[in-house]
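# Quick one: sequence plus predicted model below, questions after.
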Amino acid sequence: MQARVLNIDELLKDEFKSILSFDHFITFLKERIAQESSGKKSFFLFVLEKFESNAALHGQIDPHTLDQFKEELTLLYTLLVSPLADERLTYWSLALPMSPILFYGTDALFDLMQQEQCRTVRDAFSTEENKHKKPEIAYSLIMERLYGFDPLGKNSFVRPLTDKKTGLPKYYRVHIDNRFVKLTHKVELPTLNFERIRENLTADTTWELLYDVLPLKNFIFEGFSIITITDVTIEQSLEDIKTIIINHTSYEDESYHLLLKQSLKNLIGNPNISLTLLPLMKVNNKLVFDFQNIHGSIIVDLMMKKQLGNEKILELAQMYLDKPMLLFSGAEESFNPEKFKLITDIKETGTLSYAILPITFNKQTVGIIEMSSPLENMINENVLARLETASPLIAQFLKNFSDTVNSKIESIIKDKFTPLQPSVQWKFNEVAWEYLRNSRANEPKPEIGVIRFENVNPLYGAIDIRNSTLERNRALSDDLKVQFGLLIQTLESLGSTVHLTLVNGIIFKCQNMLASLETELIDDLQVRMKDFLEIEVDSFLQHFRQSNVKTREIIALYDQATDALTGEAFANRRSLELSLQTINTSINSYLECLSQEMWDTYPCYFEKFRTDGVEYDIYIGQSIAPDQPYDSLFLKNIRLQQLSAMAGIAKLTRSLLPQMSVAMHTTQLIYINANAIDISFRNDERRFDVEGTYNIRYQIIKKRIDKVHVKQTGERLTQPDKIALVYFNQRDAEEYRDYIHYLQGQHILNNEVEELELEELQGVNGLKALRVGVVY
């Protein structure tokens, strides 16, 4: 024990009067003795006699004179600290009330306070940390003693200290006991507005408000404070982990994992151990790994290095999942070394300490913690025991991770495969709730409600790939010519080996079909040729694939050439499909951005359909977003966005031509519908459709205008490098002329605009169109 004065923050100037005195402690002892009947009473009497008999311990005391009262101070320590506490490990001291001046304490605490980097207790008192924040402990005591109001109880702090040996933070809780402090005030106490104080409890202005009405200079603190410092590294690390998990949405994925791993390292207190969390996720009840995003896993890196392949790695992981256990390098006898031989191979990576700890959530293994170190004997029972305290939190993290992945999968499914978009989700929620509310146990299920949106304005657009059908037929025809040529060569080689007349008969059929490709339409031929190749020819060749090695080698070359993924007999179709895929992927990405841009302006419903190109419907109106005021200006804005986007798509697909092995051009079509319509969700088709006889006309027109011709010339309305806008109402045409004029000024559209009358369609007449070129 040491009796000496130590000011742990010389920069801090007390704004109030702090007096060292033992009078309040002596009064406390007298009250306890009067109430005490146990064996403690005699000890209390002994301590009281020592303090009362020494006149120098009464009244105000100079802390620099306390070294002459070591016997009394030792008794005070014995009285306040458990006799079983190890003084060498106990951080305890006495201080002037509400002051950073220590005058008596354990060697451990004085040593800790004099560490150069230690600001543990200093932070608890310092006002430099926040110039606008007054000492909370002082105000907490004032509110409690003088007003009977102490909602925060500010008498302890947790502060970090970097450990010199490990370089890791250690956390200490500083507890300040003020029960032996007497509080007096120099002026009359003002009346406080406790409602206002409560409202500001969590704000930084709480103590500033009190400081304005209760200046600390008006108070006297007499007695002494007791400071106890406790190492709470484990508890604080667990609390940090809990906070990180709860607030995971506040972090980026990468920083989230790094913070969690750092907190785990702080928990185990060993900087030489690396930790990796491996969540075990399942899709369709099968184990999956995101191999690209598994970083720092020794076991996974080893398996990849051994070129085991993804399937084998998943097989081994499933084997471990079937019987999860703690695997510990250096303790191979705890598991079957043949079954888990990889653990014994870990040392090849330079890892001398290694362990795998399974983590369970509701009795299901949700992941593992992997621990590794390049040093020997780093992972021991103490490390595992500390990590075990965090296993429930880690289990929650891994479960959250798995749930997040599943939620993302569901979100993708909703976004990519079903029409359940955020703009209409609320309506589905309402109907689903009504269905749930009306459902009764042991009763027939009620009818599900109808999802309907009335009086919405539709916008339709179509991007078509010109001559895609002709290109498909051409590619198929060219590939079939290659295949029949190879087949004839194969059969001729086969005929010279097996000497069967039947071979010549099949060759004759092949030659006839090859010749017909030059004279007949592929549409009429492809079914007949497909049956011939897959039924007659393949069954014939199958016999010789199995009969002997020589014929199998002859046929193998044909089989290789007719492989759909790599063979030359599918080369033209693959090139065409790749070109089509390039165009459609680019268009879809562009439309995704367009839909988000439109939705940011006003909620609307955006639905795409895959054809030889892409078609889409957009619906906008008050019924889709009943909580947001709707105005016709939103419709005008979205029409301009659509026209501008069609020009952008035309430019985009034109720029893709150098990348395509088969040059494909696109046409752009917009249908302008003058009136609002009603739509409803069709459960059988899982999509929205128009409702009512009048509205069906809109759907009919959409389906028929893609191949409409110009009345004056007979040419197709849709042409590459141009946007066609079909309409009935001249007023709508004038509105779009304004948009076209604006985009011409932006050098997006050409200056020439064609006005066209269109041929009559079945049940539809009076159609007109505007057509304008795109500036490249």
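Yep, that arrived. Residues are numbered from 1 along each chain as shown.
# okay, CA-based contacts and neighbour counts for the rest of this
Will do.
# Okay, the residue lying closest to residue 617 once chain neighbours are set aside and residue 64: tell me how far apart.
Once flanking residues are discounted, residue 617 sits nearest to residue 460: 4.8 Å by CA to CA, 6 or more residues apart in numbering. Look at residue 460 and residue 64: by CA to CA, to the nearest Å, they are 90 Å apart.
# same check, this time on residue 660
90 Å.
# Pretty sure the residue nearest to residue 617 sits in a strand.
Yes: counting by DSSP: H, G, I helix; E, B strand; the rest coil, residue 460 is part of a strand.
# Could I get the contacting residues of it?
Each residue near residue 460 by CA atoms under 8 Å, 6 or more residues apart in numbering is listed here: 615-618, 670-672, 702.
# By neighbours, which of those residues wins?
Neighbour counts for the contacts of residue 460 peak at residue 670, which has 26 neighbours (criterion: other CA atoms under 10 Å).
# Secondary structure class of it, three-state.
strand.
# One more: residue 574?
Criterion first, three-state DSSP; result for residue 574: helix.
# who's in contact with the closest residue to residue 766 other than its chain neighbours?
In space, and not counting its chain neighbours, residue 766 is closest to residue 728: 6.6 Å by CA to CA, 6+ apart. By CA under 8 Å, 6+ apart, the residues touching residue 728 are 672-674, 766-768.
# Which residue ranges of the stretch 51-200 of the chain form strands?
Assigned by DSSP state E, counting those that start in this stretch, the stretch 51-200 of the chain shows strands spanning 91-95, 101-105, 156-162, 169-177, 181-185.
# neighbouring contacts of stretch 735-750?
Stretch 735-750 has contacts (CA under 8 Å, 6+ apart) with 640, 643-644, 647, 751, 772-776.
# want to compare, so here's the second one:
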Amino acid sequence: MLLDKIYALDINDNIESPFVMKVSFNKLLAQYERLINADNHFIAANAKRVLKIADDNPVLRDGFSDTNLFKQYETEIEGILQDSFSPLLTNNEIKTATIPFHNFIFNASERFKSILKTAGKDFDLQIKNMPEDQTYIIACTIILNFCYGFNLNFKRPFFYEIPDANGIMRYYKILYNADFIEIIPKKDTPKITQEDYDELLDNFENIELWKSKFPPSSYDFKGFIISNIFDVTDDQSISNIKSTLIGEDKRKDENFMEDFHEIFRSLLGLKDIKVGFSIYNKDEDTFERVYGVGMSSYLLDKLETAQCTDALCNWSYNRLLKENKYFSISDVNKIYESGKSCAPHIKVLHSQGIQSAIFAPIANDDGLMGILEIVSEQSKVLNSINANKLIDVMPFIISAVERSKSEEENLIEAIIQQECTSIHTSVHWRFEKEARNFIKDQLNGLEPNFNKIAFDGVYPLYGQIDIKGSSEARNTATQKDLTLQLNQIKDIVLEACKLENLPIYEQYTFQIEKYLKDLKTNFQVDSEQRISGFIKEEIEPILKHLLTIETLKVKIDEYFNSIDGQTNAIYHYRKQYDDTISTINREMASLLDQKQVEAQAMYPHYFERYKTDGVEHNMYIGESITKEDSFNPIYLYNLRLWQMQVMCEMENTYYQMQIQSKFPVQLDVASMILVFSQPLSISFRMDEKQFDVDGTYNARYEIVKKRVDKAFIKGTNERVTQKGKITIVYSQKEDEREYLRYVRFLQSKNYLDTDVEIVELEDLQAVTGLKAIRVSVLYHRSDNDKSYYTYDDLMKEISS
């Protein structure tokens, strides 16, 4: 019986192949010819019956490709294939008769027909893992085996995916019996030599080469294939679980959980089930939600986390956490309505409309790692019997969770390193080298030692964009907040004095007024601490006492509501200041980080930056860092010029933010670059988790770096760093000439103004002879603004 739709009159139409195909039963009939003389007369008679059909219909032996003949000889074909498709087993066996590389079936068992009928009229039967673009080459490999005796093992398992009556996808493995085929080279077909074979072995994907060795339609194919098909849904479901769990970034994949649901539906043969997970936190004895697209936990429902003892009853707690065994609830509603159990997991399942569930522990030798949750909105479909099917899949889920936990720990460690103790990519190779040596010593039974990480002969570059007057701005904000807080307290105490004429209230008023006066005229370093201590130790107990007086309660409540929970004080103006500083630092650091990507692409170098009242950065460049014989002073000069240009851009970005955002606290910035011409050595300080300079002479660089921005111009009280200007500090005449060249270049690009000055600095401790180039920065109102402005022009814009 013909099962497939026929779109062509000939089975060779619209197919490029080395084969010219004909369906023929010649080799099958040859088997019957040997059975004519069998001792068993029933077997001999049956053989004569089959051969009589063939003798009466020669085309069945000779072969045909006309698709119309399948219908014409339908009864005869069934007669010839009667033994292969036994009527006694037809409702049990899943079997078809086909031709290769065609989704074309011309005889099938009743069981197979029933499976297709259940799948529905619109179901399109396809071999799922048949590589269509490789069928020509696969046909050639068959020829190599059949005609030339080359033993090429190209067998791959092929499958059908066919839904059942409930819409559950079932998997069927196809095993081919090719005993009844003949492959015959046509006249003038090129023969394959050993040399040809050797060439083909290394060129599987070179289709043109294969076609040159096996031209289209150069071999006659006669015969047919019997496909024995087996339901391997359970095995394939387990395999699919393995494959699904192996994939990376599963939590980001929108299809991951839906695929996972489908796999478990196939495994359990149930359509309406869902799968969830919860992670076990051993340290806190809690269940936690697994984060990811489509991830759910039916044990937690809407909670992010829950104590295990709050999520489970005593029995289920011991079952999962102590015994590491699964349990099922086949009828949630029945247990819930009986009132016999007030188990938390029963309540949470019932609230979600879940009627049956299986909870399986994901546990290894170290204990519980999480819970696999399978649920259904139908009662009894999940139970202790089908829960046994999980035995075969749990090892793979456990392995995946172990790997996921390891990956998460590595990710956490990477984030900690990135955010807290970052190792810059330029020097990571050196740390990796020492780590490998450390592991090697451990494996060889030696005492492992992480050797010193040092780089010699590197050139330092240091720069900072400092917020000018930050201390004064902070003090001003503190004064305003304390004044506001003391005045609120004073109003309450004065009101209390009217209600209760106690001398102590007058004394507190006097003390408050004294503090208010000191804030205006004599603000000291310890003023904030003294006032805060006074409020906490003396005023707050009084205010809590006064809360009992109804007429004061509203004012006192307003006061406490205005107090910040973290600072335990009014935190209004200081918050404005802190937010401004935080925003400036964040934006400046972000811009510097973006620009660093470009600089690293020019030539690799070590870079670190950190936030204070502004943003500072260190860079080191040299042969020992790049570990390649490629360093040239040109890369140092390039980095110095890049640094100047970027600091001008950072100044511009800051003042553009001032114009656009109107910060609540108006602050200025000043930029400085420190030039140090001599190469030095740096080493990684394990205790401080950062690089520092090595040696006494090199330490001079660190001394200058920490003190120079506070230095005065010689013979004056003027700081060397000034708002609106970039300052370049140096000690060598060669450095002066070099940086003046950079200044002239940046002037030509309208980064810098023309007011260049060279000044001498006062002597610092153990450091003398420092000089500085100062020049004003030119500004733009926005990135697209081609005009440029001086600092004074910009201040007028900001204050307008």
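Alright, I've got the coordinates. Keep in mind that what you see is a predicted model, and the values were worked out from it rather than measured.
# that older thread, quick check: which of the strands of the stretch 51-200 of structure 1 is nearest to residue 119 of structure 1?
Nearest to residue 119 of structure 1 among these is strand 156-162 (7.4 Å), distances taken as CA to CA.
# I'd like to know which elements the closest one is packed against.
Counting contacts by 3 or more CA pairs under 8 Å, 6 or more residues apart in numbering; DSSP states H and E, strand 156-162 of structure 1 packs against helix 120-125, strand 169-177.
# possible to save those as CSV with distance to residue 192 of structure 1 and mean neighbour count?
Listed next are these as CSV, based on distance: least, CA to CA, whole Å; neighbours: other CA atoms under 10 Å:
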stretch, distance to residue 192 of structure 1, mean neighbour count
helix 120-125, 25, 21
strand 169-177, 26, 21
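# closest one to residue 156 of structure 1 among the ones you listed?
Nearest of those to residue 156 of structure 1, taken as CA to CA: strand 169-177 at 4.3 Å.
# Against structure 2, what's the mean shift for that closest one, could you check?
Compared with structure 2 after the fit, strand 169-177 of structure 1 shows a mean deviation of 4.1 Å (mean CA distance after the TM-score superposition for structure 1).
# next one: stretch 508-517 of structure 1
Mean deviation for stretch 508-517 of structure 1: 3.1 Å (mean CA distance after the TM-score superposition for structure 1).
# Show me what that stretch is in contact with.
Taking CA under 8 Å, 6+ apart as the rule, stretch 508-517 of structure 1 contacts 477, 480-481, 484-485, 487-488, 525, 529.
# And those, which of them are buried?
477, 480-481, 484, 487-488, 529 (16 or more other CA atoms under 10 Å).
# which residues of the stretch 401-550 of structure 1 fall in strands?
452-465.
# Just the ones of the contacts of residue 728 of structure 1 in strands?
672, 768 (DSSP state E).
# Please point out which parts of the helix or strand in which residue 637 of structure 2 is found sit buried.
Following DSSP states H and E, the helix or strand that holds residue 637 of structure 2 is helix 633-661. By neighbour count with 16+ other CA under 10 Å, helix 633-661 of structure 2 contains the buried residues 635-636, 639-659.
# What's the match for residue 573 of structure 1 in structure 2?
Taking TM-score structural alignment, residue 573 of structure 1 has residue 574 as its aligned residue in structure 2.
# who are the neighbours in contact with its match?
Counting by CA under 8 Å, 6+ apart, residue 574 of structure 2 touches 474, 477-478, 481.
# From residue 581 of structure 2, how far out is it?
From residue 574 of structure 2 to residue 581 of structure 2 the distance is 10 Å (CA to CA).
# Would you mind stating the distance between the spatially most central residue of structure 2 and residue 241 of structure 2?
Of all residues in structure 2, the one closest to the mean position by CA atoms, centre = their mean is residue 249, 5.5 Å from it. Per CA to CA, residue 249 of structure 2 is found 15 Å from residue 241 of structure 2.
# And residue 276 of structure 2, by the same measure?
From residue 276 of structure 2 across to residue 241 of structure 2, the span is 14 Å (CA to CA).
# now swap in residue 439 of structure 2 and tell me
Taking CA to CA as the measure, residue 439 of structure 2 falls 35 Å from residue 241 of structure 2.
# Looking at the two, which is more packed in?
Under the neighbour definition other CA under 10 Å, residue 439 of structure 2 and residue 241 were set side by side, and residue 241 has more, 21 against 15.
# Wait, that one touches residue 259, no?
No: with contact taken as CA atoms under 8 Å, residue 241 of structure 2 and residue 259 are classed as non-touching, separated by 9.2 Å.
# what's the overlap in contacts for those two?
The contact sets of residue 241 of structure 2 and residue 259 do not overlap (CA under 8 Å, 6+ apart).
# still on that earlier bit, just the contacts of stretch 508-517 of structure 1: which are in helices?
Residues of the contacts of stretch 508-517 of structure 1 located in helices (DSSP state H): 477, 480-481, 484-485, 487-488, 525, 529.
# which one in structure 1 is aligned with residue 409 of structure 2?
Residue 409 of structure 2 maps onto residue 406 in structure 1, by TM-score structural alignment.
# can you count the residues close to that match?
15.
# And it, how close does it get to residue 713 of structure 1?
Distance from residue 406 of structure 1 to residue 713 of structure 1, by CA to CA: 56 Å.
# returning to what we had before: turn the contacts of stretch 735-750 of structure 1 into CSV, including distance to residue 743 of structure 1.
Shown next, in CSV, are these (distance: CA to CA, whole Å):
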residue, distance to residue 743 of structure 1
640, 9
643, 9
644, 7
647, 9
751, 10
772, 11
773, 11
774, 10
775, 10
776, 13
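# List the contacts of the closest residue to residue 44 of structure 2 other than its chain neighbours.
In this structure, residue 44 of structure 2 finds its nearest non-sequential neighbour in residue 36, 4.4 Å apart by CA to CA, 6+ apart. By CA under 8 Å, 6+ apart, the contact list for residue 36 of structure 2 reads 43-45, 47-48.
# now do residue 3 of structure 2
Contacts for residue 3 of structure 2 (CA under 8 Å, 6+ apart) come out as 104-108.
# what separates it from residue 100 of structure 2, distance-wise?
Residue 3 of structure 2 is 16 Å from residue 100 of structure 2, by CA to CA.
# just the helices in the stretch 1-150 of structure 1 please.
23-35, 40-53, 70-80, 107-113, 120-125, 136-147 (DSSP state H, counting those that start in this stretch).
# Looking at those helices, which is nearest to residue 369 of structure 1?
Set against residue 369 of structure 1 and scored by CA to CA, these come closest in helix 120-125, at 32.3 Å.
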